[in-house]
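In: Sequence plus predicted model, see below.
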Amino acid sequence: METEQRIFDPRAGLWLLIAANLIAFRPHAFWLELALIGLLLVLILGHGRLTMAAKWAVGYCALVAFQQFILPMSPMIIATSFTIFATYTRRMFPCLMTGALMLTCTPLRYLIVALRQLHIPQKLIVAISVTLRYFPAIREEIGYIRDAMKLRNIRGLDRLECTVMPLMVSATETAEELSAAAVTRGIENPARKTSAVSLRISPLDFLGMLAGLALLVISFVVQ
């Protein structure tokens, strides 16, 4: 069961995303990576996503086990082929966890307010807001297409054609509708924007930011 869900402050999410990327592509000890994974798991649990935390923990453990135990016992061609893939996937794991937490626990309106407070250019905010609304709309449309194919009992290779063609048409229409909706709501208006929501960083998110900063500093100090 999921506990009560809380809003993940977008400023904390953006900072942790930057810190995770900087740590990921720097030489660092394995314990530092474990500490970062542990921090993100605590944040996910703190925001009421128990199932999500369990899935990420199991996925990371499986990846480490695959890299440490299975690859060394595999034939040379398999070990060579998958070592780089496993290494870079593990390095990107904290970034993926942070992004998933933001997508799950940070409503888009809070993200837009945070970007405005950080003085991000309005054109970039418009592009981000339309893009983030686009993919959920396309995912919903794919669900409608699958339901329609089930009703018509479409199977085999016909499913590919019946998915791609309507999706291409829908993708274009969805982009036009979202752009028109954004313009109608005055998103391109250069006047100062107001919002019905106010951002207040929680103690958990603030401690997460401090812990992320500490791990980033340690990654530069300890090689």
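Out: Thanks, I have the structure now. Everything numeric in this text was worked out from a predicted model, so none of it was measured. Residues are numbered from 1 along each chain as shown.
In: C-alpha from now on. contacts and neighbour counts both.
Out: OK.
In: Ala79 sits in which helix or strand?
Out: helix 76-105 (DSSP states H and E).
In: meant to ask about Leu199, not that
Out: Following DSSP H and E, one finds Leu199 outside all helices and strands.
In: Quick one: neighbours of the residue nearest to Leu45 when sequence neighbours are not counted, just the number.
Out: Spatially, and ignoring its direct neighbours in sequence, Leu45 is nearest to Ala53 (6.2 Å; Cα to Cα, 6 or more residues apart in numbering). Burial measure for Ala53: 20 neighbouring residues, criterion other Cα atoms under 10 Å.
In: again with the one 3 residues further on
Out: For Trp56, the neighbour count with other Cα under 10 Å is 20.
In: Surely it touches Thr98?
Out: No. Proximity of Trp56 to Thr98 does not meet the contact threshold set by Cα atoms under 8 Å, at 10.9 Å.
In: Below is an additional structure, to be compared with the one above:
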Amino acid sequence: MEQLQAVANVKKGFCLDPRIKLLLMAVVATSEFLYSHTAFMIAVALIPFALLLTNRQYKTGIIFFVLFTAGLVVQAVQNSIQFPMVINMLIVLLVGLVLRLFPAFMMGAYFIKSTTASECVAALGRMHIGRQITIPLSVLFRFIPTMQEESSSIKDAMRMREVQFGTKKFWRDPAALVEYRFIPLMISVVKIGEDLSAAALTRGLDNPIKRTNITKIAFTHYDVITVLISAIMLVLTFFIPQ
């Protein structure tokens, strides 16, 4: 019993249930496409921004805030300044990408960073989600950190060989940067995916018997407060004129 208690780490402080995170991610991902009210878009973007700050992802949150604010500014002055047709198309594309897709991307970044694989599997089990979705998601949660470590190792190896942007080797053969960086990464990605899939099956995720989980997940007052604040904030934006 002591060993089980040592393994089961109970998070303290502000922590949302994975099911609430999935709900908020679905709301953010769909809301930005359904309604183009500026105040509503800002309210939707504030949800992932606030969650990123609570999870101490300050760098990601600041980058998102700067890009989203720049997108709003460009959208506001776009009609008052005449740009060439090609540049105007690029601006519309980039602004739409930032305003419509980035909030959902940031919710995904928060979900992955703040949720462990065990919590995700336990939450999906409570939702009676099939193993066709549970197994790929459990692999994904371990795949992204492993891929980041592999990418960092490849970057360090390239730096030791002076194959990076701005060096003499780069200017002599710019294509070498792509070849030496992405080809090893692609090979590593395939190998990592196979290893993690085998590890997930070894742990019995495909076992038809209902599995147990020592990870404790439950709705708390943080979930209720977050959902209420988000709902009130989104509803109030409908009373703000465009």
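Out: Yep, that arrived. Quick caveat, the model's predicted, so the values are computed rather than measured.
In: ok so, going back, show me what the residue nearest to Leu45 of the first structure lines up with in the second structure.
Out: Here Ala53 of the first structure is matched to Gly61 in the second structure, going by TM-score structural alignment.
In: so what secondary structure elements neighbour whichever helix or strand Ile218 of the first structure is part of?
Out: Ile218 of the first structure belongs to helix 203-221 when assigned by DSSP H and E. For helix 203-221 of the first structure, the packing partners by 3 or more Cα pairs under 8 Å, 6 or more residues apart in numbering; DSSP states H and E come out as helix 10-24, helix 30-46.
In: and these as CSV, adding distance to Gly212 of the first structure and mean neighbour count?
Out: As requested, these are exported to CSV (distance: least, Cα to Cα, whole Å; neighbours: other Cα atoms under 10 Å):
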stretch, distance to Gly212 of the first structure, mean neighbour count
helix 10-24, 6, 21
helix 30-46, 7, 18
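In: For Ala62 of the first structure, which of those helices is the nearest?
Out: With Cα to Cα as the measure, helix 30-46 is the member of those nearest Ala62 of the first structure (13.8 Å).
In: what's the mean deviation for the helix or strand following that closest one versus the second structure?
Out: Reading on from helix 30-46 of the first structure to the C-terminus, the next helix or strand found by DSSP H and E is helix 50-65. With the two structures superposed, helix 50-65 of the first structure lies on average 2.2 Å from its match in the second structure, counting by mean Cα distance after the TM-score superposition for the first structure.
In: Which positions within helix 50-65 of the first structure qualify as buried?
Out: Counting neighbours by 16 or more other Cα atoms under 10 Å, one finds that the buried residues in helix 50-65 of the first structure are Leu50, Met52, Ala53, Trp56, Tyr60, Leu63.
In: What is the distance between it and the centre of its chain?
Out: Shown here is helix 50-65 of the first structure, whose average C-alpha point lies 15 Å from the average C-alpha point of the whole chain (Cα atoms, centre = their mean, to the nearest Å).
In: again with stretch 49-59 of the first structure
Out: Here stretch 49-59 of the first structure is found 14 Å from its chain centre; the criterion is Cα atoms, centre = their mean.
In: same thing with stretch 186-206 of the second structure?
Out: In terms of Cα atoms, centre = their mean, the centre of stretch 186-206 of the second structure is found 21 Å from the chain centre.
In: against the first structure, where does that stretch fall?
Out: Here stretch 186-206 of the second structure aligns to the first structure at residues 168-188, judged by TM-score structural alignment.
In: who touches the matching stretch?
Out: Gln122, Lys123, Val126, Val130, Arg133, Tyr134, Ala137, Ile138, Glu141 (Cα atoms under 8 Å, 6 or more residues apart in numbering).
In: Buried residues, it. List them.
Out: Neighbour-count burial for stretch 168-188 of the first structure, counted by 16+ other Cα under 10 Å, picks out Ser170, Ala171, Thr174, Ala175, Leu178, Ser179, Ile187.
In: Also stretch 136-152 of the second structure?
Out: The neighbour-count check on stretch 136-152 of the second structure (16+ other Cα under 10 Å) flags Leu137, Ser138, Val139, Leu140, Phe141, Arg142, Phe143, Thr146, Met147, Glu150, Ser151 as buried.
In: In the first structure, what range does it match?
Out: Under TM-score structural alignment, the counterpart of stretch 136-152 of the second structure in the first structure spans residues 127-143.
In: List of residues touching the matching stretch?
Out: Around stretch 127-143 of the first structure, the neighbours that count as contacts under Cα under 8 Å, 6+ apart are Leu108, Ile112, Thr163, Leu167, Ser170, Ala171, Thr174, Ala175, Leu178, Ser179, Ala182.
In: All set now, cheers.
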